[in-house]
Structure formats: structure tokens, C-alpha cells
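**Student:** Fold the following for me, if possible:
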Amino acid sequence: MLLDRLKYDLSPENIACEPREVRLGSRDRGRMLVVRRSEGLLEDSQVLALPEFLKAGDVLIINDSKRLPGVLKTHTREGAQIEFRLTEFSSDQTCLARPYPTHFVTPNLRVTTDTGSVLTVIETNVGPHKLCVLKSNDDLVEVLKVDGLPITSFFYKSYWNIDHYNPIYASEEGSVESPMAGLHFTEKLIAELRTKGIHVCPVTLHVVGSWLPFLEDAVDSHIAQAEWYHIPQETAERLAEARAAGARIVAVGSTSMRAIESAALVSGVVPAGSGVSTLYLKPGAEFRAVCGYFTNFHPARSSLMVLDAAFTPVDLLMRAYHHAQRRGYLFQEFGDAILYL
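**Tutor:** A predicted model of the protein is given here:
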């Protein structure tokens, strides 16, 4: 399948430019389009109604990875400005990043942040996205906390505080991008889910480079980035109970989906433990454990939409997206939600 099959034109009025808590007063007040895959039906609803679409015993999987600022604005000794967008950490002081612009960036280049932290370019032109290896003289996480800005889409009105980009349950630092589907949840909504008997269980998957553009024309030609994940013992036990009872496992966002499906055995059992995933979920993929998917409306021609198309027939997926556009749903990270059942 060609990636252009997942192309759509997005109007400005369908783009959410502010966090939901700023725009609506609460994260859980967005709209939600429900897609019934087997019947091919679409239903307009709200995120607050999510408990109504799940049953007691179902398991909702959330990713507790916590986002750090991922953009460093630096300058060279001559005064040239260079922005580095991080993709992943290699060590406490080393990371992979994409520089803007690239023509100043060569091995051994030293740059400085506004507060005086010094970073050195170790290697350039790494991988198909032409990343560089960047080394800090100081602990890189601390440099990001002092000097960093969140990785954000270019159409946002401004940079927001990093808390606006993290789900309320985020606790495990390790990503420079956050699992944005989790931004729909509030403590009240989670309490309502649990009151109904729905189990809300964490996994951890540290996101790597999901903002990088899809370079290939053919979906099958893409290779997924390696990402570390962890399935806690308690989560594994809940999943086993749900499986035995015939209850559903619903992933919140692509990161929770990849963590569970990376760990799942052929039998559908999801054992506890940690690992590194290169799982690439594309049309034709087998989903061993997850049977429901709560997520955002994703950018056209992106790896995130490829995963959506793996979980839902492409024709139905595109019909859902066009329906959402016509009905005035908001897209992108701060936009509305879509629930595939």
C-alpha cells in the first residue's frame, strides 16, 4: 500500500492550537468519534462518555512515560543559531538529535545554550533522517529541564509549559515526546472508569522519533525505531484475568498499543518484563492482545496513521476521518479523540 492512501487535506478550522484545559477548561471535555469496526458504524460522542462504551472487567492500558523538553536552542562561538530536536537518549550525556539548520553542523562543533551549557556534535548524517550524535558536558536531562522547550507542532500559537504535554499519570522520565492520547484523561474520568469496574493499568514505553517524517512512499518499506518498554507484573496479571474472562483490552494511544503487542505471545498472553521493540504495525498485522484502541486524529501520511490503518480497515478509517472533518472535530495532539471498537 502507498502512503498516499492515508492522505487527507486538513482545514485550519480542524486544527487544535491550544491544550484542551486551556481551550475547554478540562482535558476530558473533548469530542470522541466511536468507530464500530465490525459494523462499519460511526457514532459522535464525548470523551466523558468513555465509561459507557466499556464494560466491567475491561482493561484500559495507559503509558506512564513522562516527557522531558526535547528542543535545545543553541549558538556557536560565532553567533550562529542552531536548534536541536532530540529523538532519544544514548546515555546520561549523549543523545540523537536533528539539527536546524544543518549547514553549520559538522563533527566536533561546539555549541552553547543560553545558560552556558556546552554541547559537542560527535557525529553527523546518522540514519535516513540525517541525525547527529550530540554530547553534553553536563547531565543531559538537567540541561533539558533548564534550557529545553517541548517538541511541538509548527502550527501551535506558542510553546506551552511541559505539564501541558504530559498525561496526569506520567511518572517515568525517558521520552522527549509524550503519549498524547493520554492527555484526554483527568483524575475524575479515571475514577469513573474504575468505579464501573474497568481496570486502568500502566505500561511504560519511551517514545523515539514519532515526529520524524515518514520518508518512504510504500508503507511496507518503512522500518520502525527501536523503543524500550516495560510491562509491570500487576498489569500482566490483570491482562491474564481479562483474557480468561473474555473481557476486552483497550490501548490508550499508539505507544500503549506497541508495548502490549510487542510483549504479547502468539497465544495472546502478555507476560511481565522489559524489552526493546521494533514492532511495526501496518495493514495486515496480527493483533494478539488488544481489541480496542483509544487515540487521537493523527497527521496524514504518518506512521501513526499506518498503525490506525492496521487496526481498522483503510476505507473505514478514511471515512471516519472525513466524517470528523465535516462535523468540525479538532485534529492533532490537542484535538479530539477517536475510539475504535
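**Student:** C-alpha only now, for contacts and for neighbours.
**Tutor:** OK.
**Student:** give me the number of residues near Arg98?
**Tutor:** 23 (other Cα atoms under 10 Å).
**Student:** hmm, I was thinking of Ala56
**Tutor:** 16.
**Student:** With Gly70 as the reference, measure out to it.
**Tutor:** As judged by Cα to Cα, to the nearest Å, Ala56 and Gly70 stand 38 Å apart.
**Student:** Check Thr76 too.
**Tutor:** 19 Å.
**Student:** okay, these two: which has more neighbours?
**Tutor:** Gly70 (24 against 16).
**Student:** check contacts around the nearest residue to the more buried one once chain neighbours are set aside.
**Tutor:** Nearest residue to Gly70, sequence neighbours excluded (Cα to Cα, 6 or more residues apart in numbering): Val176, at 4.8 Å. Listed by Cα atoms under 8 Å, 6 or more residues apart in numbering, the contact set of Val176 reads 67-70, 86-88, 150-151, 207-208.
**Student:** to compare against the first, here's another:
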Amino acid sequence: MRLSDFDFDLPPGSIAHHPVKPRDAAKLLHVTASALGDHSVRDLPGLLQPGDILVANDTRVIPAQLSAKRGEARIGITLDRPLADGTWQALARNAKRLHDGDRLDFDGADLTATVADRRADGSIALRFDREGDAFAHALAQAGALALPPYIERPDGPTPEDTSDYQTVFAQPDGAVAAPTAGLHFTPALLAALDARGVKRATVTLHVGVGTFLPVRVDDVTEHRMHAERGIVTAETADLINRTRAGGGRVVAIGTTSLRLLESAASADGTLGAFAGDTSIFILPGYQFRIVDRLMTNFHLPRSTLFMLVSAFAGRERMGSAYDHAIRQGYRFFSYGDASLLERAA
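**Tutor:** Below you'll find the model as predicted:
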């Protein structure tokens, strides 16, 4: 498979720079095997069946964008994920100026870190001078949201972004980027889903900075995904397994939830508890084990996310769906509209 197989023309005006409000007023394109249906996110309960289960990612976005100095040199830092040894993996602009043992002083807070390791892939490991609640407090002072580069913010994230870029499901800190399909949900929509008899569960996948990185190889099978930390509890796995055994469909809210569920699935389609890193890369030809429906935003051309939805619903079908979405004025990516995809047979 070539990267060009997943290319399409996307007008720059199709990329959303602000969300619609209220959140559930966004458009929703229902993609089935035989038809495309134009809806709003508020219509979601009627598109599902009693006994289905929605599975959302409950990660909370942290202010991962930092500015630091090493002596007189200015260094831009984007946190990626915490590592088992207590350090943080990060990406650094001007990384060539850094060496193991260098001290970084961060703007906006009394916060410092030492470069614990510089890696060949350009990432670094940072050991901060504090942890736990003290680190979270300092990070809130020094950090800013690492908004995707295609969202125009010449002066940086706005106060509105602080709430707009967080889902109603958000609980444990750890994501660099929001699981954006979850941004469409409101308490009123959740209440309507409950009234419809749709079950709900959450998993945790801390979305890393790798989600912003482009595919740089022509043969997409050679692309390697960045690892991200995920958790599926035994209780959640049991609920999903019982739902499937009873005939309910598993509806993943977002590609992050889908990737984690498929990472935790066994060969026989049983979901197990999971706590660890996943770097699963889903391309056409992948045999899905758990997820029956996928609610997701509209993705950029040549991206791993468009490859995933092509694997889930079919490349030709998704090409037609995206052509329709562009013609009908759907808004793309993080702050954009949504689609509900039925899995190809």
C-alpha cells in the first residue's frame, strides 16, 4: 500500500478552527454499506439500538507545550508521556543544542528539569525536579495546550480552548491531544443515550505527540506508530464481553478507543484487561475483533487515521463519504464534525 492510496483533495476552508456550540449541534454523517445519511450528533441515540455499548476514552489533556532555557538558548518542549523510571519522554525544538545532564529552566513557573537521555529519533527524556500534585500545579502554570498545528492560533491557545479541547469524559491526566470524537458529547446527549438504553463504558488511552506527526514513508506498511499508554480495567472488559454475548454492538467513540480495544482483544474476540503501551497500526486488511461501529471526526489526507477508517469501513466507501462531506460543508478534524461508521463485512 502506498501513501498516495490515502490521498484526497481537502480545501483549506474545510478545516475547523473553532468548535460549534453547543457541542452536540455538530453534523454527523452516518456511513452504512449502502447509503450516506446526514444527521446531527444529537440524532445519535436514534441511530443506535438499546443494548449497544458506547466506549469512550476518558483521558484528560495536559498543558504539554513548554518553553525553557538552557543558559541563553531557547528550547521548545512538547511532553509526550511519562516513562516507568519517572522521567518524561518529550520532543524538543533545537534538540541538537541539548546534552545529557543539561538543566532546563521553564518559563512561567519555578520548574526545572534535567536531560536524562537524548535519543537518535530526536526525542529526549526529562527528569523534573518534582512529581505528583506539585508537578501538576507547576505544569498548569508553565504549560499550554499543544493544539494541532492546523488550528490557527497565532497568539497561542485561547482561554476558550482550555475547556473546548477537553471532553465530558475526561478524568486521568496524561494526554497531549484530545480524543476528539468525545468533544461532541454533552450531559444532555448522555442522558438521551441512557434513556435509549445504550450502555456506556470508558477506557484510557493517553494520546501522545505522535498523533501530530506525518507519515514520511511511501510504503505505509513501513510506518511505525509511537507507543501510547492504555488501560482497560477488568470490569470494563467484562461489561463489554457480556454486552457482545447478549447481542449488543460495541460502538467506539474515536479512533483512540478503537485502537485500545483492538489492542486488548484476544484472537477469539474476547476482550481482556490491559495496562501497558500500544503502538497498533491499523491498515486495510486488518481483521477487527471487538468494535462494530465507530464514531469519529473527519481526518486529514495521507494520515494514519484516514488509513484506519479505510480499514474499518472500506477505502472506496470512505472516499465517497469524504467527497460527500466536503461537498456538503462538513468541517474536518479536531474541532470539526463527526461520522458514524458501520464496519465493512
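**Student:** closest to Pro99 of structure 1 among the contacts of Val176 of structure 1?
**Tutor:** Nearest to Pro99 of structure 1 out of these is Leu86 (Cα to Cα; 8.7 Å).
**Student:** Am I right that Gly46 of structure 2 sits in a strand?
**Tutor:** No - according to DSSP: H, G, I helix; E, B strand; the rest coil, the state of Gly46 of structure 2 is helix, so it is not within a strand.
**Student:** Setting aside sequence-adjacent positions, which residue approaches it most closely?
**Tutor:** Nearest to Gly46 of structure 2 is Arg196, by Cα to Cα, 6+ apart, at 7.8 Å.
**Student:** what sits against that neighbour?
**Tutor:** If you count contacts by Cα under 8 Å, 6+ apart, then Arg196 of structure 2 has 45-46, 49-50 around it.
**Student:** still contacting in structure 1, which of the residues you listed?
**Tutor:** Mapped onto structure 1 and checked by both residues aligned by TM-score structural alignment, their matches' Cα atoms under 8 Å, those keep the contacts 45, 49-50.
**Student:** Look up how far Lys73 of structure 1 lies from the residue nearest in space to the middle of structure 1.
**Tutor:** Residue closest to the average C-alpha location in structure 1 (Cα atoms, centre = their mean): Pro179, at 3.6 Å. Applying Cα to Cα, the value for Pro179 of structure 1 to Lys73 of structure 1 is 24 Å.
**Student:** do the same with Ala97 of structure 1
**Tutor:** Noted for Ala97 of structure 1: a distance of 12 Å to Lys73 of structure 1, by Cα to Cα.
**Student:** Over to Ser277 of structure 1?
**Tutor:** 30 Å.
**Student:** returning to that earlier point: quickly list what's touching both of Ala97 and Lys73 of structure 1.
**Tutor:** With Cα under 8 Å, 6+ apart, Ala97 of structure 1 and Lys73 have common neighbours Phe84.
**Student:** Looking at those two now, which is surrounded by more residues?
**Tutor:** Counted by other Cα under 10 Å, Ala97 of structure 1 and Lys73 do not tie: Ala97 has more neighbours, with 26 against 18.
**Student:** which non-adjacent residue is nearest that one?
**Tutor:** In space, Ala97 of structure 1 is closest to Leu86, 4.0 Å off (Cα to Cα, 6+ apart).
**Student:** Next: Glu187 of structure 1.
**Tutor:** Per Cα to Cα, 6+ apart, closest to Glu187 of structure 1 is Ile168, 7.6 Å.
**Student:** Show me the helices in structure 2, by range?
**Tutor:** All helices of structure 2, identified by DSSP state H, fall at 44-47, 132-142, 159-164, 187-196, 234-245, 255-263, 304-313, 315-327.
**Student:** any idea which of those helices is most buried?
**Tutor:** Greatest average neighbour count among these goes to helix 255-263 (a mean of 24), per mean count of other Cα atoms under 10 Å.
**Student:** That helix vs helix 234-245, what angle?
**Tutor:** Using axes from the mean of the first three to the mean of the last three Cα atoms, to 10 degrees, one finds that helix 255-263 of structure 2 and helix 234-245 are set 80 degrees apart in direction.
**Student:** what's the mean distance for helix 255-263 of structure 2 versus structure 1?
**Tutor:** Mean deviation of helix 255-263 of structure 2 relative to structure 1 after superposition (mean Cα distance after the TM-score superposition for structure 1): 1.0 Å.
**Student:** before we move on, the earlier item: need the helices of structure 2 in JSON lines (columns: distance to Thr221 of structure 2).
**Tutor:** As requested, the helices of structure 2 are exported to JSON lines (distance: least, Cα to Cα, whole Å):
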{"stretch": "helix 44-47", "distance to Thr221 of structure 2": "34"}
{"stretch": "helix 132-142", "distance to Thr221 of structure 2": "37"}
{"stretch": "helix 159-164", "distance to Thr221 of structure 2": "35"}
{"stretch": "helix 187-196", "distance to Thr221 of structure 2": "38"}
{"stretch": "helix 234-245", "distance to Thr221 of structure 2": "30"}
{"stretch": "helix 255-263", "distance to Thr221 of structure 2": "17"}
{"stretch": "helix 304-313", "distance to Thr221 of structure 2": "11"}
{"stretch": "helix 315-327", "distance to Thr221 of structure 2": "16"}
